[in-house]
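Participant: Provided below for reference: sequence and predicted model.
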Amino acid sequence: MENKRWHNHYPNEIPTSIEYVEKPLQVFLEESVQRHGEEKAIHFMGKEMTYNEVYSQSQKMANYLQSLGLNKGDKVAIMLPNSPQSVIGYYGTLMAGGVVVQTNPLYTERELEFQLIDSEAKFIICLDILVPRVTNVRGRTHLEHTIVTGIKDYLPFPKNLIYPFIQKREYNMVVKVEQTEDTHVWKHLMEMAATDYLEPEIKPKEDLALLQYTGGTTGNPKGVMLTHYNLVSNVQMCEAWLYKTKDSRQSTLAVLPFFHVYGMTTVMNFSVMQGSKMILMPKFNPNDVLKTISKEKPTLFPGAPTIYIGLLNHPDLHKYDLSSIEACISGSAPLPHEVQEQFEKVTGGRLVEGYGLTESSPVTHANFVWNKRVNGSIGVPWPDTDAKIFRADTDLEEADIGEVGELAVKGPQIMKGYWKNPEETEKVLKDGWLFTGDLGYMDEDGYFYIVDRKKDMIIAGGYNIYPREVEEVLYEHEAIQEAVVAGIPDPYRGETVKAYVVLKEGSNVTEDELNAFARENLAAYKVPRIYEFRSELPKTAVGKILRRRLVDEEKEKLSKV
């Protein structure tokens, strides 16, 4: 790759170009077994498994799927929270030659039905409490087999005995599943299946490893086709970036869900590649996370701003030892500078902002963890990743330094395209460039900045207003825990700026006080005209605040007036 201005800031330890291995993603697990077979791969609510155990059970999953008729390229939906089963199901599917379709356990029946039909999944691996939901849609999909497991399957004694009572209390159900021709019980599978399986011939640059669905903020979700090579190259980039962690003794806190591509790459695949331990947490609960960090001492903690904010605002934060944390890369949403500073002070580790999207496996940019970083910047492109800012509505016309335009990226981690959707593929893939839909600029040093999503930009009274800029100011107010800004319809200005805020526990501030604070720090046309105080904000599974949902709520209110 030709020298780029950001390469001047690369430390000696990080190469600007990497020799990528052309092999199936699951080979990382096989290699880690050879090097670290007896070392711990998983810690899950007190239960630990070695790499040998994870590999053996993944082999059994591959064997069983093939015995049910899985052929190379068949889709296997995995509808699980972070758990040993989510790792075993994922690698077992790849070993059998299947394509993983990560499926959010929180999906409604409508969302689940769309994804199963669109992906043409023939198999699904799900939790017992999700069986009724799967059963209700199954007849309208391509599903042929359901594999059912429960959280208690991998809990240590006596938690495995207590869990059914907890499940009944929390979900008001205890589902009992019987083994049939098309419904398969996980524990039966692990007892009956052999470890030998037919190893498929994989062409890493051509064959899909994953169909990962985008959030569907505009229209139906799209299936992003990621090849083995896409995912392998992004994991190798990740290892190069985190060069101080090339050690199996590292451990990673797995709060980010594996059904999201960010958690899948930076936690699961990265840990498996290194042969290090994953500390799995099925959901984000600040109290549980603080206890786990204090007890299990993870060294890496990839996350999202709302996760770090939730921990920093916990009333008992001072009671826990978080000093084991060495490095965190924050993604999925802009990282407020205040949050970065506070979290580094509490842990003594480094927290830097990165950037990526589902279509790029996902990471394309990050600040250096142990070298130069720039506050407010998403950092610089990763090895072998090119990035440019193009002027809006032009035919690949590059913007000047400092000029705002649309960010486009190019590299070995960029998707093959959208599943069964050539029209949408053509809209975002142009001449090898992936157009991200994000507006940003590059400075003279090659550091990139995102000012906002193209579709989230607010145009009020003819002025372009970027919500992120307003949110950064609001986060500086001592009473605010979370804030999001959106443009809502206005008959006079076209749109007007509205701020939705969550206050820190015990804090109090009026709309007039917030307005005065904003006016001290923002041009008048950027100041929110309306403030709404909420107890919580709508979020995705990885903690990304759903701005568009708030906008939709406003439109629905107006339609009823």
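Facilitator: The structure has been received and is ready for your questions.
Participant: From now on I want contacts and neighbour counts done on CA atoms only, so please keep to that.
Facilitator: Noted.
Participant: So what touches the strand or helix carrying Ala499?
Facilitator: Assigned by DSSP states H and E, Ala499 falls within strand 494-503. Residues outside strand 494-503 that contact it (CA atoms under 8 Å, 6 or more residues apart in numbering) are 458-461, 479-490, 526-537.
Participant: What remains of those if I keep only buried residues?
Facilitator: 458-460, 479-489, 526-528, 531, 537 (16 or more other CA atoms under 10 Å).
Participant: In terms of secondary structure, what does the helix or strand following the strand holding Ala499 contact?
Facilitator: For strand 494-503, the following helix or strand on the C-terminal side (DSSP H and E) is helix 511-521. The contact analysis (3 or more CA pairs under 8 Å, 6 or more residues apart in numbering; DSSP states H and E) places helix 511-521 against helix 467-475.
Participant: Let me know the angle separating the next helix or strand after the helix it packs on from helix 467-475.
Facilitator: Remark: after helix 467-475, the chain's next helix or strand is strand 480-490, criterion DSSP H and E. Following axes from the mean of the first three to the mean of the last three CA atoms, to 10 degrees, one obtains 140 degrees for the angle between strand 480-490 and helix 467-475.
Participant: for strand 480-490, the distance to its chain's centre please.
Facilitator: The chain centroid and the centroid of strand 480-490 are separated by 23 Å, computed with CA atoms, centre = their mean, to the nearest Å.
Participant: residues making contact with it?
Facilitator: In contact with strand 480-490 (CA under 8 Å, 6+ apart) are residues 306, 309, 313, 456-459, 467-468, 470-471, 474-475, 495-504, 528, 545, 547, 550-551, 554-555.
Participant: Below is an additional structure, to be compared with the one above:
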Amino acid sequence: MAAEQPGDRLLTPHRPAPQDLAAYFHTGGTIGVPKVAPHTHAMEVYMAWALGCTGAYLDDAVGLWGLPLFHVDAVHVTGLAPFLHGRPVVSLGPLGYRDKTLMAEFWQIIEHFKVTGFSGVPTAYANLPPVPPDVDISSLRAGAVSAAPLPKTVCTAFESSTRVPMLEGYGLTEATCATATNPAFAPREGAVGLRLPYQHVKAVTVDADGKPVGDCLPGETGVLAVKGPSVFPGYLRPGPDGPAPDPAGKVFDGWLLTGDLGRVDEDGYVCLTGRAKDLIIRGGHNIDPRPIEESLPAHPEVTAAAVIGAPDPYSGEVPAACVVVTANPRATEDDLLAWAKLHAPEPAAAPKAVHIVHALPTTLIGKT
């Protein structure tokens, strides 16, 4: 194909239109088999522009590229968006945040290239090395995090060591990349930010089939729904003329049902509370594992935790915790279980078991 083209230009038989497909992305796959989410040219151009409205690419901004390129954050937040706004990006190479040799000099890289901001998932921040006392990171303005719930301990450790804010955002592959971001000068604790321009976000109630049946009031928790130019045309599914986007069961009257539980307050801040499929149903009582997971790292010997629903013949499901501990811990699993029950957010959320594991399984971008 290249040999058929002139040496000084490309002759394209078809010039892409806004609704033509530009890329295929796989969803994260943390709650099941990954699905293929097509993106159109209009979605990608819109996202590159909208991310610029956050102010992340102004003036002398320098980005850092550490997530793999099969992920929408890498392509958009540290790819198309800074390129559209004419800002440079420092690449950490093919392994990115997973390159242990390179990450040992992470803060020296920030100093050398005068990086102003970078984005990553919570596990990437949790694994950052300590900031050396002789390294100048005064160019850094903020850290951005999304893709998974941010533990308070990770946020506090980053902000205290770098003296810059951690700005949490929210997005998903089915809505191109980003839907909400916390404004740098008006962040709200516990929120993932305000909607990006031309997107709309609300919480809805759903029926037994997962279809939306009504809007939630401000501050009321439901399933988050997104509408606007970022919404994808549907998952790639087999069709009579070959695979094609199909919005059935995911997009209703233009509203994308995210599957995430959350609320939108009276000021428009979006608060994420968990995944609908992650809920543990204990005897008819819905338990969100996230508050339990956030309570466990408060133990001095616990460095990471994940809570799942374990089968129970009486209650159907009960919370069970898997924890990673420090080297040479003194606490046993029984000790940690007693501690977890004492610090559970509610009696029903008290784990019935605590298992010490070597590490938590993660996807290639670091999502548990």
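Facilitator: Alright, I've got the coordinates. What you are looking at is a predicted structure, and each value in this text was computed from that prediction instead of being measured.
Participant: Give me the ChimeraX select line for the contacts of strand 480-490 of the first structure, limited to the buried ones.
Facilitator: What follows is the ChimeraX syntax for the buried subset of those, where burial is set by 16+ other CA under 10 Å:
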select :306,309,456,457,458,459,467,468,470,471,474,475,495,496,497,498,499,500,501,502,503,504,528,545,547,550,551
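Participant: okay, now the nearest residue to Pro16 of the second structure once chain neighbours are set aside: neighbour count?
Facilitator: Spatial nearest neighbour of Pro16 of the second structure, chain neighbours left out: His41 (7.7 Å); criterion: CA to CA, 6 or more residues apart in numbering. His41 of the second structure is flanked by 16 other residues according to other CA atoms under 10 Å.
Participant: for His41 of the second structure, what are its contacts?
Facilitator: Counted by CA under 8 Å, 6+ apart, His41 of the second structure has contacts Pro16, Ala17, Pro18, Gln19, Asp20, Leu21, Ala22.
Participant: how does it look with 7 Å?
Facilitator: Taking CA atoms under 7 Å, 6 or more residues apart in numbering, we find His41 of the second structure in contact with Pro18, Gln19, Asp20, Leu21, Ala22.
Participant: Now check the first structure for the residue matching it.
Facilitator: Matched by TM-score structural alignment, His41 of the second structure corresponds to His228 in the first structure.
Participant: gap between its match and Asp384 of the first structure?
Facilitator: Distance, His228 of the first structure to Asp384 of the first structure, using CA to CA, to the nearest Å: 17 Å.
Participant: rewinding a little: from the contacts of His41 of the second structure, list just the buried residues.
Facilitator: Leu21.
Participant: and stretch 196-216 of the first structure, how far apart are its ends?
Facilitator: Using CA to CA, first and last residues of stretch 196-216 of the first structure are 39 Å apart.
Participant: Stretch 278-298 of the second structure aligns to what range in the first structure?
Facilitator: Counting by TM-score structural alignment, stretch 278-298 of the second structure corresponds to 456-476 in the first structure.
Participant: Now whatever residue of the first structure lines up with Thr258 of the second structure: which helix or strand?
Facilitator: Counting by TM-score structural alignment, Thr258 of the second structure corresponds to Thr436 in the first structure. Per DSSP H and E, Thr436 of the first structure falls inside strand 433-442.
Participant: List the contacts of the residue sitting nearest the centre point of the second structure.
Facilitator: Taking CA atoms, centre = their mean, the centroid of the second structure lies closest to Ala147, which sits 0.8 Å from it. Contact partners of Ala147 of the second structure, counting by CA under 7 Å, 6+ apart, are Val121, Tyr170, Gly171.
Participant: if you set the cut-off to 6 Å instead, what comes out?
Facilitator: Val121 (CA atoms under 6 Å, 6 or more residues apart in numbering).
Participant: if I look at it, how far off is Gln5 of the second structure?
Facilitator: 41 Å.
Participant: Quick one: map Ala178 of the second structure onto the first structure.
Facilitator: That one, Ala178 of the second structure, aligns with Val363 by TM-score structural alignment.
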